[in-house]
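Colleague: my questions concern the predicted model and sequence given below.
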Amino acid sequence: MISRQIAGELTATAAEFPVVTIIGPRQAGKTTLARMHFPGHAYANLEAPDARQLAMSDPHAFFSQFPPPVIVDEIQRVPELLSVIQVLADSSRERGQFILTGSHQLRLQEAVSQSLAGRTALLRLLPLSISELETAGIRCTRDEYIHQGFMPRLYDENVDPTRLYRSYCQTYIERDIRQMINIRRLTDFEHFMRLLAGRVGQVLNLHALAGDLGVSSTTLKEWLSVLEASHAVFRLNPYFENFGKRIIKSPKIYFTDVGLASYLLGIESPEQAARDPLIGNLFENMVVIEALKNRLNAGKEPELYFYRDNRGDEVDLLFRRNRQLVPIEIKSAMTFNMEFVKGISRFRKIASNARKGYVVYAGDLTPDLPDARVVRFTEVDTIFKDSAS
């Protein structure tokens, strides 16, 4: 079993709060993480009909059968249980008594904010990171990572990526989506996901997508919020503080697992990934999400943005720390080119609070230049270690 970097944060929060809530996409490893770290806790899965029915009909009987300390899986299925957890947590001074997991961010966060405000720590777990895999002795090429993604089952059980993501999409769309919103034609939602996969790393234009799909942009906003709420995609917002009206203010969208994006694009092998016209976009997706994982695994807010203005100046990723900005350019090429640094150099002239940046690419040469340090894509975590100093 591959060790997770968020484990230290889980241990720390369980020692400080009576309740710890772990949210994230399906199959990211939330249950495995909780059960490995708290082997002495009782365990209840609210996906199981009998456990869910008992929790809904008689919460006190439920906690008699599954007394704290307890792990409650998929808590969003019975949000009414949270008010009972509040009472039980308040009646005891014990920490780490309730470990909750959930896959639907909006529904769960609304319920948590009402019932468990100040009583729970909230951790967000995404699929495996490159750093976690390399620590476990697993090393893949750029194209292998892009094709297969980072779901734990791929590495723990050697599951075929295409079969895994096909099953994932069927489960996600046919069950989870139906629970969250009323969609008359699920094929339209599937088509929307495929169109989004073809636009990762691009500034989002819902009006154009609405025209392609024949669905209103208002409906697409709702669908996008569902994808975000279930942690399937991540919205990267532009940074426009102090730059005036010339800045692009629409977000970019990335899939929280690049393997899902590749599946939606019909990529069935690493060789096909290497030849795909969107290899640069998919590589950017992978690196942006690696940065996001690094922040979330440390229990931090992402503080990640991008910069683009109407003159075409752009920085793929900005990391804000202590009012300073770290510009990061992302290139899928395996050969370094000084052109990679130009966007960072221009941005440092525009932004007085911009620090020396980074170029993340797929090659081996890693020079240290005046405006940027060059790192391999497998070393994204070093950016945040350096920025902490």
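Modeller: Everything's here; your move.
Colleague: contacts and neighbour counts: CA atoms only from here.
Modeller: OK.
Colleague: my guess is His41 contacts Val72. True?
Modeller: No: in this structure His41 lies outside contact range of Val72 using Cα atoms under 8 Å: 9.8 Å.
Colleague: all strands for the stretch 101-250 of the chain, in order.
Modeller: 120-124, 233-236 (DSSP state E, counting those that start in this stretch).
Colleague: put together a markdown table for the ones you listed, with mean neighbour count and distance to Arg52 on each row.
Modeller: Formatted as a markdown table, those follow (neighbours: other Cα atoms under 10 Å; distance: least, Cα to Cα, whole Å):
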| stretch | mean neighbour count | distance to Arg52 |
| --- | --- | --- |
| strand 120-124 | 22 | 22 |
| strand 233-236 | 22 | 28 |
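Colleague: ok, structure two:
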Amino acid sequence: MELIARHVRPEIEAALEWSRVVMIHGARQTGKTTLAREIAETRGGTYVSLDDDEQREGVLLDPVAFLSSQSYPLAIDEVQLGGNRVIVAVKRLVDEDRTPGRFILTGSTNFLTVPGISESLAGRVRIFRLWPLSQAELAGIAPTEIDNWFEGDPRPAPASDLSREDYFARACRGGYPEVVGLDPNQRQGWFDDYVETVVQRDIIALADVRRAASLPRLLRWAAAFTSSEINQTGAAKELGVDRSVIASYLEWLQTVFLLHELPAWSRNLSSRTTSRPKVHLTDAGLAASLLEVDAGALASPTAPASGALLETFAVNEIARQLAASSRKRVLYHWRNHQDRNYRGREIDLVIEARNGDVVAVEIKATSSPSRQHTDHLRWLRDKLDATTPGAFRAGILLHTGPYTLSAGDRLHLRPINCLWAG
């Protein structure tokens, strides 16, 4: 497939002007190598891959001597495979010479959470997450819709020409660059091999995993519960392992970026740590493959997995766009567990800006949305208006129908493709 421009690239280029080290991490096969190599070579630098056994051995013989003999910026691919030895060498070199833009590191694991790496490069590194391709990147469009939401002025988009099945086709395809051009049968084989590679090469190579066969099973279980709060006790019972094993393995699936969590949101900051997070698979295509479902089956109104997969698809699109933005906004979910007057109320996505402004998003698989679908958004609007006037910027119901509609004060119904329609 032809090279697709990544929206995060300008942010990375800008960071190289002031930060000594830039880290690009994310799941395998998201395009980190291509992006890092391009940026380094454009700036007259060099590239080395620690995924290559010979290159890795050469670096590890004397990391400081090897790294200091290269032209900069030096892109070091899969840096976690060099362990603490390579990271400490990078730290030494950038402390001796504080010139910005010296190293571009990539990693298929979150090196901040890998047990064998104790050095975080704090104060020296700017970290970016590269997700699979967003729908906006595939469309070649610079997205602005989320900014419009925060400005309180979601733009009226033209009627969508995508059907319900079209949305599920996009969800099942996912965003891994290698997958985009494959047919469904080829895609299934690619995902099968992908899961095996990540488990064998990343998790087992770095972790003390004694029941490796449980990892793919846990990932499939997580796919069945994507967009839900994970019950670790239930998972342990279902898979026949200890709860502590489930907790450890879920952390590793996040470390290699196959899962990501949405913390629970509340204006009471302390409560964010007391409610369970929602878990999403990082790519809806991977989730669909693990569940062995296709767009045709999901398009049926009675398909049990359709709502959860569509929610993961839309949440991931928003997360991918925010990861490439210079504006700091954090994703949460909200669900009331305690107050019996509000029990059962939940909102799929709460996006919060640094200044406390909030946009609330509901995602529905329906192609015929109604005002009733915005009841929880309306409740949150009124609650925040009473306690923090001006904080609630917009409530958005994303749906699979064609129309853009208003549902009252700051409440809007939008087709999902408003996120990339331009």
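Modeller: All right, it came through fine. In this text the structure is predicted, and so the values were computed from the model without any measurement.
Colleague: map Pro370 of structure 1 onto structure 2.
Modeller: Using TM-score structural alignment as the criterion, Pro370 of structure 1 maps onto Gly408 of structure 2.
Colleague: number of residues surrounding its match?
Modeller: A total of 12 residues lie near Gly408 of structure 2 under the criterion other Cα atoms under 10 Å.
Colleague: who has more neighbours, His41 and Val72 of structure 1?
Modeller: With neighbours defined as other Cα under 10 Å, His41 of structure 1 and Val72 compare such that Val72 has more, 24 against 20.
Colleague: one step back: distance of the match of Pro370 of structure 1 from Val350 of structure 2?
Modeller: From Gly408 of structure 2 across to Val350 of structure 2, the span is 19 Å (Cα to Cα, to the nearest Å).
Colleague: check Glu311 of structure 2 too.
Modeller: From Glu311 of structure 2 to Val350 of structure 2 the distance is 13 Å (Cα to Cα).
Colleague: ok, which stretches of the stretch 251-389 of structure 1 are strands?
Modeller: Counting by DSSP E, counting those that start in this stretch, the strands of the stretch 251-389 of structure 1 are 252-255, 304-308, 314-321, 324-330, 357-361, 372-376.
Colleague: can I get those in TSV with distance to Phe150 of structure 1?
Modeller: Formatted as TSV, those follow (distance: least, Cα to Cα, whole Å):
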stretch	distance to Phe150 of structure 1
strand 252-255	12
strand 304-308	21
strand 314-321	21
strand 324-330	19
strand 357-361	19
strand 372-376	18
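Colleague: longest single helix anywhere in structure 2?
Modeller: helix 306-323 (DSSP state H).
Colleague: check the mean deviation of that one from structure 1.
Modeller: Compared with structure 1 after fitting, helix 306-323 of structure 2 has a mean deviation of 0.9 Å; criterion: mean Cα distance after the TM-score superposition for structure 1.
Colleague: could you tell me the angle between that helix and strand 392-399?
Modeller: 130 degrees (axes from the mean of the first three to the mean of the last three Cα atoms, to 10 degrees).
Colleague: in structure 1, what residues pair with helix 306-323 of structure 2?
Modeller: With TM-score structural alignment as the criterion, helix 306-323 of structure 2 aligns to 279-296.
Colleague: can you give the contact residues for that stretch?
Modeller: For stretch 279-296 of structure 1, the surrounding residues in contact (Cα atoms under 8 Å, 6 or more residues apart in numbering) are 6, 123-126, 129-130, 142, 146, 199-201, 254-258, 261-262, 273, 301-302, 304, 317, 330-332, 360, 377, 380-381, 384.
Colleague: how far does stretch 299-312 of structure 1 stretch from start to finish?
Modeller: With Cα to Cα, one end of stretch 299-312 of structure 1 sits 34 Å from the other.
Colleague: how far does it sit from its chain's centre?
Modeller: Distance of stretch 299-312 of structure 1 from the chain centroid (Cα atoms, centre = their mean, to the nearest Å) equals 16 Å.
Colleague: give me the residues contacting that stretch.
Modeller: 6, 9, 123-124, 236-240, 246-248, 292, 295-296, 313-321.
Colleague: and it, which residues are buried?
Modeller: Within stretch 299-312 of structure 1, the residues that count as buried by 16 or more other Cα atoms under 10 Å are Gly299, Pro302, Leu304, Tyr305, Phe306, Tyr307, Arg308, Asp309.
Colleague: again with stretch 169-180 of structure 1
Modeller: Cys169, Tyr172, Ile173, Asp176, Ile177.
Colleague: do the same with stretch 127-139 of structure 1
Modeller: Pro127, Leu128, Ser129, Ile130, Ser131, Leu133.
Colleague: what lies in contact with that stretch?
Modeller: By Cα under 8 Å, 6+ apart, stretch 127-139 of structure 1 touches 2-5, 25, 27-29, 150-152, 256-257, 290, 293, 378-379, 381.
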